[in-house]
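Asker: Show me the folded form of this:
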Amino acid sequence: MTCPDPTTRTPVSIAASLTLPSTIGGGVTTLPAPHNTTYDPGGLALLDLKSNRILHEIPFPAFSPTTNHSATRNPVALETTPTKLRLFTAPDDGEDPQGTELQIYEAPLG
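Answerer: Predicted structure coming up:
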């Protein structure tokens, strides 16, 4: 499922449900870059499922080491432990010559 983000026109892939009536998802948007190229910055957004509105969004400037795709290009998953928040991404498609790798990012809680 994708929902248009009215603030940046970034498609948000629904990724991980929370206990609240909201979810966190990742996505990318394509922007023009020099020399007739494009740049695909990614980010995470907190989406209210009742109103279908973005409550908060942040850039996530991480990229695949093999293809330079944005880490949030494909659906993401989040989990918490007692001490950290963990984000799982797989930014590359299986059809890419390099395949795809699971990338794991962690941030301490508290």
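
Asker: use CA for all of it now, contacts and neighbours both
Answerer: Will do.

Asker: Check the burial of the closest residue to residue 84 other than its chain neighbours by counting its neighbours.
Answerer: Nearest residue to residue 84 in three dimensions, chain neighbours excluded: residue 108, at 4.2 Å (C-alpha to C-alpha, 6 or more residues apart in numbering). Neighbour count for residue 108, taken as other C-alpha atoms under 10 Å: 11.

Asker: please give me the structure for this one as well, since I'd like to look at both together:
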Amino acid sequence: MNLDNLTGLIKVWARDRNLDKADPSKQMLKLAEEVGELAASIAKGRKRGRLKDDLGDVYVVITILSMQLGLDIEDCIEAAYGDIADRKGKMVNGVFVKESDLQ
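Answerer: Next up is the predicted model:
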């Protein structure tokens, strides 16, 4: 299944459970929880399957959060890509630092 189809299924799943109308501040807490689980999995060197599930959980939560905020996740991703598409910078200690922050 492709990402568009899966995102659509996530949206239907969320609407069926009225999550699209829930409090975004609660969903933000859920996002922090899921990101924390992902960080713990990376820190503990967990297997690929666990990392895949943790990353997927983060995507599900941000998709629902975008719905609660009246935004479309695809539009958010497109906007973010527009910001980085031509970004220049370099790796510093394993982290990409954008050019404007290097000065």
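
Asker: what's the TM-score for these two chains?
Answerer: Once superposed, chain against chain, the TM-score is 0.23 (TM-score structural alignment, normalised by the length of the second structure); 49 aligned residues with a C-alpha RMSD of 5.2 Å.

Asker: Distance of the residue nearest to residue 84 of the first structure relative to residue 46 of the first structure?
Answerer: Going from residue 108 of the first structure to residue 46 of the first structure by C-alpha to C-alpha, to the nearest Å gives 19 Å.

Asker: Equivalent analysis for residue 53 of the first structure, please.
Answerer: If you go by C-alpha to C-alpha, the gap between residue 53 of the first structure and residue 46 of the first structure works out to 9 Å.

Asker: which of these two has more neighbours?
Answerer: residue 46 (20 against 17).

Asker: Which SSE is immediately downstream of the helix or strand in which that one is found?
Answerer: Using DSSP states H and E, residue 46 of the first structure sits in strand 42-48. The helix or strand immediately downstream of strand 42-48 of the first structure is strand 53-59, counting by DSSP H and E.

Asker: What residues of that next one count as buried?
Answerer: Of the residues in strand 53-59 of the first structure, 53-54, 57 count as buried by neighbour count, 16 or more other C-alpha atoms under 10 Å.

Asker: do stretch 33-47 of the second structure as well
Answerer: Buried-residue list, stretch 33-47 of the second structure, by 16+ other C-alpha under 10 Å: 34-35, 37-38, 41.

Asker: Relative to the whole chain's centre, how far out is that stretch?
Answerer: 14 Å (C-alpha atoms, centre = their mean, to the nearest Å).

Asker: Residues contacting it, please?
Answerer: Defining contact as C-alpha atoms under 8 Å, 6 or more residues apart in numbering, one finds that stretch 33-47 of the second structure is touched by 50-51, 54-55, 57-58.

Asker: Out of the residues you listed, which comes closest to residue 73 of the second structure?
Answerer: Residue 73 of the second structure lies nearest to residue 58 out of these, by C-alpha to C-alpha, at 12.5 Å.

Asker: Spatially nearest residue to that closest one, not counting backbone neighbours?
Answerer: Nearest-residue entry for residue 58 of the second structure: residue 34, 5.8 Å, with adjacent residues in sequence omitted and distances by C-alpha to C-alpha, 6+ apart.

Asker: if I look at that neighbour, how far off is residue 27 of the second structure?
Answerer: For residue 34 of the second structure, the distance to residue 27 of the second structure equals 10 Å [C-alpha to C-alpha].

Asker: Regarding stretch 38-53 of the first structure, how distant is the last residue from the first?
Answerer: End-to-end distance of stretch 38-53 of the first structure (C-alpha to C-alpha): 27 Å.
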